[in-house]
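Colleague: generate coordinates for the sequence data below:
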Amino acid sequence: MPPDDLNTRAANLRQQLARQLAAGGSLRSTEWRAAVEDVPRHEFLRAFYAENLDPGATAWTPISAELVGVGEWLSIAYSDQTLVTQFDGRPLDWSGPKPVSNANPTSSSTLPSLVVSMLEDLDVHDDMTVLELGTGTGYSTALLCHRLGDKNVTSVETDRDVADRARIALASCGYYPRLLTNDGQHGHAGPAPYDRTIATYGVRSVPSAWVEQTRPGGLIVTTLRGWMRSLGLVRLTVDGEGRAEGPFIAAEPHFMIARQQAAPTSMGMIPAPEEGKTRETRFGRELLSMPDSGFLAQIIMPNARHFTMQDDSGTDRTYILDAENESFAVLTDQGDGAWTVRQGGPCALWDDLEEAISLWHAADSPAPTGFGVTVTPGDQRVWLGSPDGPSWALPK
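Modeller: Predicted structure coming up:
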């Protein structure tokens, strides 16, 4: 495809994407719409992997203009989906690309609807400064540069190879923000304080550096998540005394967790059959996977993970194991909707979750957006309803 035809096709696809995002409600302002229509996402996605959505498939398919043709490559690059550019923290080999399975995506260009929705929620105004944690491909960085100007954008990426590719792509589009390769948990103190701070990966709790480097009255937009699942997107207002507070504004944005906070490889030891105390419970394992109760489970058991397997008798048991203190809970389906739980260790994990569920029901079972977060120098808590309501500590 001749360059002029490619550019025309890409411009048309950007217009189409902007219309789609506006119709879906994620793109809400003329300024961000202009950025989506102008910034060439395909320049940040010269080669990538797209998830294979066929039933039963768990693989990612390599995509580039050479592999699938220019038209198909462009169409996918401007689709509203997350496109993976790295697995397991290693550079991809494009000399003979093949489908990938049983791998962990570690860098990507997040679906545009989530990216622009977060940028809208950031509530920026002309000449504001922004600290972005997680440069990734550089696409969201480019959108920020388009809106605010290069000099007002600082972006930090932990992976040097990812950062180098983003720097090249940004320069090819004429954007030259301040780019750093470092652990984003530390932010970047150089031009601080920033008017706004945004993270494009998930964290188990809000790093103190982000609060310290955001000006009083400034906003932090980030995803809180854990080892079992994402909690949600929060928008915190900073008060200048080491405190930040605000609500969850969206549930379950699927950002990767910060590499420095990834779950340990080992889930811990499976408890012996005689360990712990057994009792009946009115809840089963679905409590862990349903959207709202799963949100609570992640808050109550921040260091735990769960899995289900059959024992020697063929009975399915769901094991919840805390990697930090070796607490455990084992759920067993007794049939006809009856369940038992066996618990042990220093924390009664299932008791704590049942108590939180009762408080949640008493508050009319709000969605995650009915919760919020308060960050102080010594403590971070998720609260229900208001800062004075029931609350639970985030991991430090």
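Colleague: alpha carbons only for contacts and neighbour counts from here, please
Modeller: Fine.
Colleague: return the residues in contact with the closest residue to Ser230 other than its chain neighbours.
Modeller: In space, and not counting its chain neighbours, Ser230 is closest to Glu252: 5.1 Å by CA to CA, 6 or more residues apart in numbering. Each residue near Glu252 by CA atoms under 8 Å, 6 or more residues apart in numbering is listed here: Arg229, Ser230, Leu231, Gly232, Leu233.
Colleague: any idea how far Glu252 lies from Thr315?
Modeller: Separation of Glu252 from Thr315 (CA to CA, to the nearest Å): 32 Å.
Colleague: what separates the residue nearest to Ser230 from Ser289, distance-wise?
Modeller: Distance from Glu252 to Ser289, by CA to CA: 12 Å.
Colleague: that's a strand at Leu170, yeah?
Modeller: No: counting by DSSP: H, G, I helix; E, B strand; the rest coil, Leu170 is not part of a strand but helix.
Colleague: second input sequence below; structure requested for side-by-side comparison:
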Amino acid sequence: MDWQQHAVHLSTRVTDPVSRWRGPVAETPRHELVPRWWERDGVGGWRLRDGAADPSAWTTAAYADRSLITRVGTLHADNAQLTDRPQGLPTSSATLPSLVVRMLRHGRLADGLSLLDLGTGAGGLTAYACHRLGAGRVTSLDIDPYLVSAAGQRLASLGHHPTMVAADATEHVPGSYDRIVSTVGLPAGPGLAPVVAALAPGGRIATTIGRTCLIITGWKRASGAVMGQVERDTAGFMLTRSGDDYPPALTELFTLAREGRGEDITTGAYPVVDLPNAWELSSMLQVTAPGAELDYERRDGTRTAYLVHPDGSWARAFAYGTNPPEVHQGGPQRLWTALERIRHQLNADGSLPLLGAQVRITPDGVCHLSRGNWHTSMGAR
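Modeller: Predicted structure coming up:
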């Protein structure tokens, strides 16, 4: 494959002309890091794509600015059969290059600094960082031993030999690092504490918080706390896993949300919104009701949104077009009511206080957010 011209073209799309990341993107054969991947099959499952069997499609996919799913549930694309049709959620990917570059820029990398790439995936960020910093300064960590091994071998074939670590970052992160860049959504609270502990005093972290679009950056003080901000930038990463797969979805609650008659039945004040793709709204809902799960469907002009929570709360709102929705809610929380308070605040103030908020992450992993008179905490027990 004549990959160089494609890599150069990709680099011009995802970096500025003077960016120090243009060279790493232009000189990385991304296709070698993603020889196989999963694509949606159109009927709720996934189908395998094998690059060697279709070099043209391989080139197009590898050098597009898109994420490529490399693991669904517990099934790696590398180990799958062409007839496999997994039904689970994506659990690993090769992140789209433009987002990798943005996260690296948020990390404020510089020569001579050590970097922890948290969430190895296919190894793209590790490859760029090795090119820029030198492999001796780079450590790449993932919970999945196979991913760590496969990425390490592929990086070695490119001439990069970083330190590769298989570990659960929510339990323990070995070593100490000047910079930590995470391309998985870390959980605020105890699961974030080991990452904060691994950041050297004076070091900087760039990460997202799980189930939100919030990119949080900050510098570690001598006190052990990280002081920073929520960037005016957004990203959606997979949740950090603490096992071989994600915990089972709240299937029974989603069934109740789809079919049940609510304890409260009201008319909503605002049209039904596609919450999974309304990132700032859904992020603010996570601050209000941490752990909420969302779904949305549109059929024959009718929009329906579903919200469920591990405490047993659920909500369903549906309406044709932008008409006021009929809202059914049950359980200890009124999730749609909480969402409407957020939307009312957005309408009244013109914005939500999340983006641009100041952040203090204490050593226990709790994220304290504030902006003006508004303040809240994420991850507090």
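Colleague: re the thing from before, for the contacts of Glu252 of structure 1, give me CSV that also has distance to Thr135 of structure 1.
Modeller: Shown next, in CSV, are these (distance: CA to CA, whole Å):
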residue, distance to Thr135 of structure 1
Arg229, 22
Ser230, 20
Leu231, 22
Gly232, 20
Leu233, 18
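Colleague: top of those residues by neighbour count?
Modeller: Leu231 (28 neighbours; other CA atoms under 10 Å).
Colleague: which residue packs closest to that one, ignoring adjacent ones?
Modeller: Computed as CA to CA, 6+ apart, the closest residue to Leu231 of structure 1 that is not its neighbour in sequence is Arg225, at 4.8 Å.
Colleague: which residues touch Asn52 of structure 1?
Modeller: Thr58, Ala59, Trp60, Thr61.
Colleague: change it to 6 Å
Modeller: Each residue near Asn52 of structure 1 by CA atoms under 6 Å, 6 or more residues apart in numbering is listed here: Ala59, Trp60.
Colleague: shouldn't Val375 of structure 1 be within a helix?
Modeller: No: secondary structure of Val375 of structure 1 (three-state DSSP): strand, not part of a helix.
Colleague: which residue in structure 2 lines up with it?
Modeller: Aligned by TM-score structural alignment, Val375 of structure 1 pairs with Ile361 of structure 2.
Colleague: my guess is that match contacts Ser377, does it?
Modeller: No: the pair Ile361 of structure 2 and Ser377 does not pass the contact test of CA atoms under 6 Å, sitting 9.5 Å apart.
Colleague: list residues touching both of the two?
Modeller: Contacts common to Ile361 of structure 2 and Ser377, judged by CA under 6 Å, 6+ apart, are Cys367.
Colleague: downstream of the helix ranked longest in structure 1, the next helix or strand is which one?
Modeller: With secondary structure taken from DSSP state H, structure 1 has its longest helix at helix 3-24. Remark: after helix 3-24 of structure 1, the chain's next helix or strand is helix 30-38, criterion DSSP states H and E.
Colleague: and for the match of Val375 of structure 1, the neighbour number?
Modeller: With other CA under 10 Å as criterion, Ile361 of structure 2 counts 26.
Colleague: quick one: contacts for it?
Modeller: Neighbouring residues of Ile361 of structure 2 by CA under 6 Å, 6+ apart: Ala225, Val226, Cys367.
Colleague: tell me, how many residues neighbour the closest residue to Arg298 of structure 2 other than its chain neighbours?
Modeller: Computed as CA to CA, 6+ apart, the closest residue to Arg298 of structure 2 that is not its neighbour in sequence is Thr304, at 6.3 Å. For Thr304 of structure 2, the neighbour count with other CA under 10 Å is 24.
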